[in-house]
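>>> need a structure here:
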Amino acid sequence: MKANLAWPMWALMSAAFAALTAILAKVGVSQINSDLATFVRTVVILIALAIFVTATGQWQAPSEVTRRSWLFLGLSGLATGASWVCYFRALKIGDAARVAPVDKLSVVLVAVFGAAFLGERLSPANWAGVALIAAGVLLVTLRA
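Modelled structure (predicted):
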């Protein structure tokens, strides 16, 4: 697979893998504690990424990483861990078809946080799309 694919292709592949994650995790967490399931998933990811980074020759000396990068990547890691713990607990007790869309409210929050904290500008059409995503999540969570 070419590493220079355009960002929309990488984003679509991310969405496809995220969908698989929800389905596979729902089955995997069904008979074990959700926190242990999160740990197992994390170990698998760690091993897979170590192999990937080694195979592609992307290792860097830790001294080449700035303190700012260490700080924000560390905070991002903590946020990821908290997200995964919450996600697996939600999957343990909820339907994957409802849990995953609610989890994707992160798309709405990224738009809001990006505008508020990073100075990113979205057009009115972009904000309408964000509102539709939020509305879609609400509709998916309704009980029939």
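>>> make it CA atoms for all contacts and neighbour counts henceforth
Noted.
>>> Okay, the closest residue to Tyr87 other than its chain neighbours and Arg68: tell me how far apart.
Nearest residue to Tyr87 in three dimensions, chain neighbours excluded: Asp103, at 7.2 Å (CA to CA, 6 or more residues apart in numbering). Counting by CA to CA, to the nearest Å, the gap from Asp103 to Arg68 is 28 Å.
>>> another one to check against the first:
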Amino acid sequence: MPVTPSAWFTWALLSAVFAALTAIFAKIGLQGVDSDFATLIRTCLIFFVLAAFVFFAGKWSNPLALSSKTWTFLTLSALATGASWVCYFRALKLGDASKVAPVDKLSVILVALIAVLFLGERPSNREWFGIALVSLGVFVLGFKR
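Reported below is the predicted structural model:
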């Protein structure tokens, strides 16, 4: 009987595909433009695309109905995303996409550690092994002899 991935895994794979395309398209698009300005342009475009998607998918709801906790953590997430994008585009401007993108995946290790500390998640030994392999890959790419 074939094993089929669960819904979260399918969406995560699609996220990885689009993240890969993001790196390649950004590296090409950063030629001749400041990385911070390019991040601003990208962010504006994302805003309009997502606004249209939410509207046409019928997913719009009153943002004022959200709790203060939701607003606080969405704001913190937005600030972290913005900082990540600025750093990522700067790194892409200065380095090879094939090196920058894997090092950016150090976030895999950080997410796992923070999820254990603050969300009470408990990865299995198998999951920790996978996280360790990602970590090893980051260090192999990130450090020269």
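>>> Look at Asp103 and Arg68 of the first structure and report which has more neighbours.
Asp103 (14 against 9; other CA atoms under 10 Å).
>>> Could you pick out the longest helix of the second structure?
helix 68-94 (DSSP state H).
>>> what's the average distance of that one to the first structure?
Superposed on the first structure, helix 68-94 of the second structure shows a mean distance to its aligned partners of 0.3 Å (mean CA distance after the TM-score superposition for the first structure).
>>> ok, back up a step: any idea how far the residue nearest to Tyr87 of the first structure is from Pro8 of the first structure?
With CA to CA as the criterion, Asp103 of the first structure and Pro8 of the first structure are 20 Å apart.
>>> try Ala48 of the first structure
23 Å.
>>> do the same with Ala111 of the first structure
Taking CA to CA, one finds Ala111 of the first structure at 17 Å from Pro8 of the first structure.
>>> quick one, which of those two is more surrounded?
More crowded of Ala111 of the first structure and Pro8, by other CA under 10 Å: Ala111, with 17 against 9.
>>> Now the helix or strand following the longest helix of the second structure on the first structure. Mean distance?
Later in the chain than helix 68-94 of the second structure, the nearest helix or strand by DSSP states H and E is helix 97-104. Mean deviation of helix 97-104 of the second structure relative to the first structure after superposition (mean CA distance after the TM-score superposition for the first structure): 0.5 Å.
>>> buried residues in helix 97-104 of the second structure?
Buried residues in helix 97-104 of the second structure, defined by neighbour count with 16 or more other CA atoms under 10 Å: 97, 100-103.
>>> what's in contact with the helix or strand just after that helix?
The helix or strand immediately downstream of helix 97-104 of the second structure is helix 107-119, counting by DSSP H and E. Contacts with helix 107-119 of the second structure, where a contact means CA atoms under 8 Å, 6 or more residues apart in numbering, come from 121-123, 131-132, 134-135.
>>> Pull out the buried residues from those residues.
Buried, going by 16+ other CA under 10 Å: 131, 134-135, out of the contacts of helix 107-119 of the second structure.
>>> possible to save these as a markdown table with distance to Thr75 of the second structure?
Listed next are these as a markdown table, based on distance: CA to CA, whole Å:
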| residue | distance to Thr75 of the second structure |
| --- | --- |
| Ile131 | 28 |
| Val134 | 29 |
| Ser135 | 29 |
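>>> Please render the residues you listed as a markdown table that adds secondary structure and distance to Ser35 of the second structure to the earlier fields.
Shown next, in a markdown table, are those (DSSP: H, G, I helix; E, B strand; the rest coil; distance: CA to CA, whole Å):
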| residue | secondary structure | distance to Ser35 of the second structure |
| --- | --- | --- |
| Ile131 | helix | 30 |
| Val134 | helix | 27 |
| Ser135 | helix | 27 |
